[in-house]
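[1] just need the structure, nothing else, for what follows:
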Amino acid sequence: MTKTILIYFLSLIFFLVILPAITVASGLFLNKLLNLPQIVYLPYNWSLALIFIAFGAFWMGWSFYVLIKTGQGNPQEAFGKEILPAPKKLVTIGPYRYTRNPMGFGWFIIVAGIGIYLGSISVILIILPIVLMAVIFYLKYFEGKNLIKRFGDDYLRYRENVPLFIPGFVKKRHHDKN
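    Below is the predicted model:
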């Protein structure tokens, strides 16, 4: 139990503090380097950022809860290796009806909110798209393969019907293999 709590704590620190800080710092560095203006100004950036951050946090929390409650496992894995016991059941309800990676989607929205708060063009238009491509690569070539091994045809059917990352706004391409 102590190991599980420690891993959750370290994961929260990594995904909600360290990774966003690196993402935002990179964007702010590019803003300065390229002498780019702010995109949203006070007080509008606070309001808009709060909406984004709350929406992203909702998606992350909802998906985490549903994964543990329904899937009976933990979302902690890295490059196909379990850090904590993986979910025993394929979860296709709750936020998983809309996207195969609602936690990643939520995180992306939170960091976009931070970029809006800071008024950073680079965070929104340069850094986040690069991060999104890296996340999609990871999901397709590491996590997806692991889910196929674990859940077989059930996951393949699920994959055919649910978008990889952006919930319900993008139709699934039939030739996508993950």
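
[2] alpha carbons only for contacts and neighbour counts from here, please
    Noted.

[3] which element follows the strand or helix carrying A49 toward the C-terminus?
    According to DSSP states H and E, A49 maps onto helix 44-71. Next along the chain after helix 44-71, taking DSSP H and E as the criterion, comes strand 77-78.

[4] roughly how far is the very next helix or strand once past that next one from the heart of the chain?
    Downstream of strand 77-78, the first helix or strand assigned by DSSP H and E is strand 81-82. When distances are taken as C-alpha atoms, centre = their mean, to the nearest Å, strand 81-82 is centred 18 Å away from the chain's centroid.

[5] next one: the residue most central in space within the chain from P95, what distance?
    When the chain is reduced to its mean C-alpha position, the closest residue under C-alpha atoms, centre = their mean turns out to be G104, at 1.0 Å. Plainly put, G104 is 11 Å away from P95 if you go by C-alpha to C-alpha, to the nearest Å.

[6] next, the buried residues of the helix or strand I116 falls within.
    Assigned by DSSP H and E, I116 falls within helix 102-118. Across helix 102-118, burial judged by 16 or more other C-alpha atoms under 10 Å covers 102-118.

[7] next one: stretch 20-38
    Neighbour counts over stretch 20-38 (16+ other C-alpha under 10 Å) mark 20, 23-25, 27-28, 30-31, 38 as buried.

[8] want to try JSON lines for those residues, with distance to I13 and secondary structure as columns?
    JSON lines is the format used below for the buried residues of stretch 20-38 (distance: C-alpha to C-alpha, whole Å; DSSP: H, G, I helix; E, B strand; the rest coil):
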{"residue": "P20", "distance to I13": "10", "secondary structure": "helix"}
{"residue": "T23", "distance to I13": "14", "secondary structure": "helix"}
{"residue": "V24", "distance to I13": "15", "secondary structure": "helix"}
{"residue": "A25", "distance to I13": "16", "secondary structure": "helix"}
{"residue": "G27", "distance to I13": "20", "secondary structure": "helix"}
{"residue": "L28", "distance to I13": "21", "secondary structure": "helix"}
{"residue": "L30", "distance to I13": "24", "secondary structure": "helix"}
{"residue": "N31", "distance to I13": "26", "secondary structure": "helix"}
{"residue": "Q38", "distance to I13": "28", "secondary structure": "strand"}
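
[9] and for comparison, fold this next one:
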Amino acid sequence: MKDRFLKQARREYGPGQRAVALVLLAPVFLFLMPCIFVVFGAWLDAWLEWPSILSPPSNVLVGCLLILLGWSLAVWSMYGLFTIGRGTPVPLMATQQIVVVPPYTYCRNPMVLGAMGLYLGVAVLFGSFGALVLVLLAACALLVYVRRIEEAEMVLRFGDEYRAYRERTPFLLPRFRRRS
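    The predicted structure follows:
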């Protein structure tokens, strides 16, 4: 199984193939996932009679700010994976090189952080406490996957180089260092 995984992970795809994968997956992460959170969040809100998170216009301002920041961080992260790593966020088109440039120097999972910010922003924009709970549950599940599965795969693929990166870079919450 390990050999099969390594063979698949080492397969390099061209920029066109990687771009097609990103274009096909973008609607899932930018539209389908937020819709799922909003629809099921609204159902939870109604079922549990939860109040709105924030009232207008606060929900619009805070929600849009979180969406913009989260989206920007996710796109910046994907750019690094695409150009330097020569891969995608999709495990089937794994990066061929470890990416250790910003935003990956601030935390090891800036794309996850960006996605969480984007989805939390959608929950706040719609004022849905239920959506907020669903986003947090999904984020917890994703973080467990990243910590247990993805990081083990990175050690398998990149060895000591990834171990050293993991030692000096926080998992999720960014650390900004002063340059001396």
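
[10] quick revisit: now the helix holding I116 of the first structure on the second structure. Mean distance?
    Its matched residues in the second structure lie on average 0.8 Å from helix 102-118 of the first structure after superposition (mean C-alpha distance after the TM-score superposition for the first structure).

[11] need the residues that contact that helix.
    For helix 102-118 of the first structure, the surrounding residues in contact (C-alpha atoms under 8 Å, 6 or more residues apart in numbering) are 15-16, 20, 23-24, 38-40, 45-46, 48-61, 63-64, 95-96, 121, 123-124, 128, 132, 135, 165-167.

[12] again with stretch 30-49 of the second structure
    Stretch 30-49 of the second structure is contacted by residues 50-51, 119, 122-123, 126, 128-135 when judged by C-alpha under 8 Å, 6+ apart.

[13] now, which of the buried residues of stretch 20-38 of the first structure sits nearest L90 of the first structure?
    For these, the residue nearest L90 of the first structure by C-alpha to C-alpha is P20; the value is 28.5 Å.

[14] just the contacts of stretch 30-49 of the second structure: which are in helices?
    Counted as lying in helices by DSSP state H, out of the contacts of stretch 30-49 of the second structure, are 119, 122-123, 129-135.

[15] hang on, the earlier thing: make JSON lines from the buried residues of stretch 20-38 of the first structure and add distance to P75 of the first structure to it.
    Below are the buried residues of stretch 20-38 of the first structure laid out as JSON lines (distance: C-alpha to C-alpha, whole Å):
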{"residue": "P20", "distance to P75 of the first structure": "19"}
{"residue": "T23", "distance to P75 of the first structure": "22"}
{"residue": "V24", "distance to P75 of the first structure": "24"}
{"residue": "A25", "distance to P75 of the first structure": "27"}
{"residue": "G27", "distance to P75 of the first structure": "28"}
{"residue": "L28", "distance to P75 of the first structure": "31"}
{"residue": "L30", "distance to P75 of the first structure": "33"}
{"residue": "N31", "distance to P75 of the first structure": "34"}
{"residue": "Q38", "distance to P75 of the first structure": "36"}
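
[16] okay, now A131 of the second structure: neighbour count?
    When neighbours are counted by other C-alpha atoms under 10 Å, A131 of the second structure registers 29.

[17] ok, now the one 4 residues further on?
    Close neighbours of V135 of the second structure, defined as other C-alpha under 10 Å, add up to 27.

[18] map it across to the first structure for me.
    Per TM-score structural alignment, the equivalent position to V135 of the second structure in the first structure is L128.

[19] check contacts around that match.
    23, 108, 111-112.

[20] in JSON lines: the residues you listed, plus distance to Y8 of the first structure.
    Shown next, in JSON lines, are the contacts of L128 of the first structure (distance: C-alpha to C-alpha, whole Å):
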{"residue": "T23", "distance to Y8 of the first structure": "21"}
{"residue": "F108", "distance to Y8 of the first structure": "19"}
{"residue": "V111", "distance to Y8 of the first structure": "20"}
{"residue": "A112", "distance to Y8 of the first structure": "23"}
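
[21] from those residues, which is closest to N161 of the first structure?
    The closest of the contacts of L128 of the first structure, once distances to N161 of the first structure are taken by C-alpha to C-alpha, is F108, at 22.0 Å.

[22] so who does C107 of the second structure touch?
    By C-alpha under 8 Å, 6+ apart, C107 of the second structure lies in contact with 169-175.

[23] D160 of the second structure maps to what in the first structure?
    Under TM-score structural alignment, D160 of the second structure pairs with D153 in the first structure.
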